[in-house]
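[1] need a 3D model of the sequence below.
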Amino acid sequence: MALSATAAHHRAKIAALSRSRTADDPELIAAHRDLRAERLADHVQKVLADAPPLTDAQRERIAALLRVGPRPQADHADLGLADTSPNQVGGDV
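    Sure, this is the predicted structure:
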């Protein structure tokens, strides 16, 4: 998938910062985060353009993933995103 103009901008910023900054530099870390967020947004737009419309429940479930941020899998049970069945071994639905 080709990069959007915004993602390309973030990638160029990373390249420029990488020449003079260490890997733990806050501005470089932020630039990496911004590129990841833009690539995720680009991917979501592409998937939504190719998919049938989502139901309200599906949109809410996906939005919940973005609102909570990274959490251990076990903590997702309150969102209905983890398999809580006692007879099943496994992870997220």
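
[2] CA atoms for contacts and neighbours, from now on please.
    Fine.

[3] pull out the buried positions in the strand or helix carrying Ala30.
    If you go by DSSP states H and E, Ala30 is part of helix 26-50. When neighbours are counted by 16 or more other CA atoms under 10 Å, the buried residues of helix 26-50 are found to be 28, 31-32, 34-35, 38-39, 42.

[4] which secondary structure elements does it sit against?
    Based on contacts counted as 3 or more CA pairs under 8 Å, 6 or more residues apart in numbering; DSSP states H and E, the elements that helix 26-50 packs against are helix 5-18.

[5] to check against the first, give me the structure of this:
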Amino acid sequence: MPSDISQARARLGAATRYGDQQAADQARRELAAAKLEAAVAKTLATAPPLTSEQRERIVAALTPHPGGEGA
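    Sure, this is the predicted structure:
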């Protein structure tokens, strides 16, 4: 996963360097997602197994709601 973060960071640097705002915005989203994924994986590696209810709450928190910002 660190390579995903490194790759996203490199894409952001290149897009910023060449003034491609749309690519830079996309790269920022990819970098944020890569960091989040790495943090979740690290946490889950050391945490006890989640219950079904806990998994459902986490999925609900990550799922966009109609009319919401992530929809």
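
[6] hang on, the earlier thing: now render the buried residues of helix 26-50 of structure 1 as a markdown table, adding distance to Val68 of structure 1.
    What follows is the buried residues of helix 26-50 of structure 1, written out as a markdown table (distance: CA to CA, whole Å):
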| residue | distance to Val68 of structure 1 |
| --- | --- |
| Leu28 | 24 |
| Ala31 | 21 |
| His32 | 20 |
| Asp34 | 18 |
| Leu35 | 20 |
| Glu38 | 18 |
| Arg39 | 19 |
| Asp42 | 20 |
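
[7] Thr6 of structure 1: which of those is nearest?
    When the buried residues of helix 26-50 of structure 1 are compared for distance to Thr6 of structure 1 (CA to CA), Glu38 wins out at 7.2 Å.

[8] aligned counterpart of that closest one in structure 2, please.
    Aligned by TM-score structural alignment, Glu38 of structure 1 pairs with Ala34 of structure 2.

[9] again, but for Ala63 of structure 1
    Aligning on TM-score structural alignment places Ala63 of structure 1 opposite Val59 in structure 2.

[10] quick revisit: in space, what's closest to the match of Glu38 of structure 1 - neighbours in sequence excluded?
    The spatial neighbour of Ala34 of structure 2 that comes closest, neighbours along the chain excluded (CA to CA, 6 or more residues apart in numbering), is Ile5 at 5.4 Å.

[11] tell me the contacts of that neighbour?
    When the contact criterion is CA atoms under 8 Å, 6 or more residues apart in numbering, the partners of Ile5 of structure 2 are 31, 34-35.

[12] show me what it aligns to in structure 1.
    With TM-score structural alignment defining the correspondence, Ile5 of structure 2 maps onto Ala7 in structure 1.
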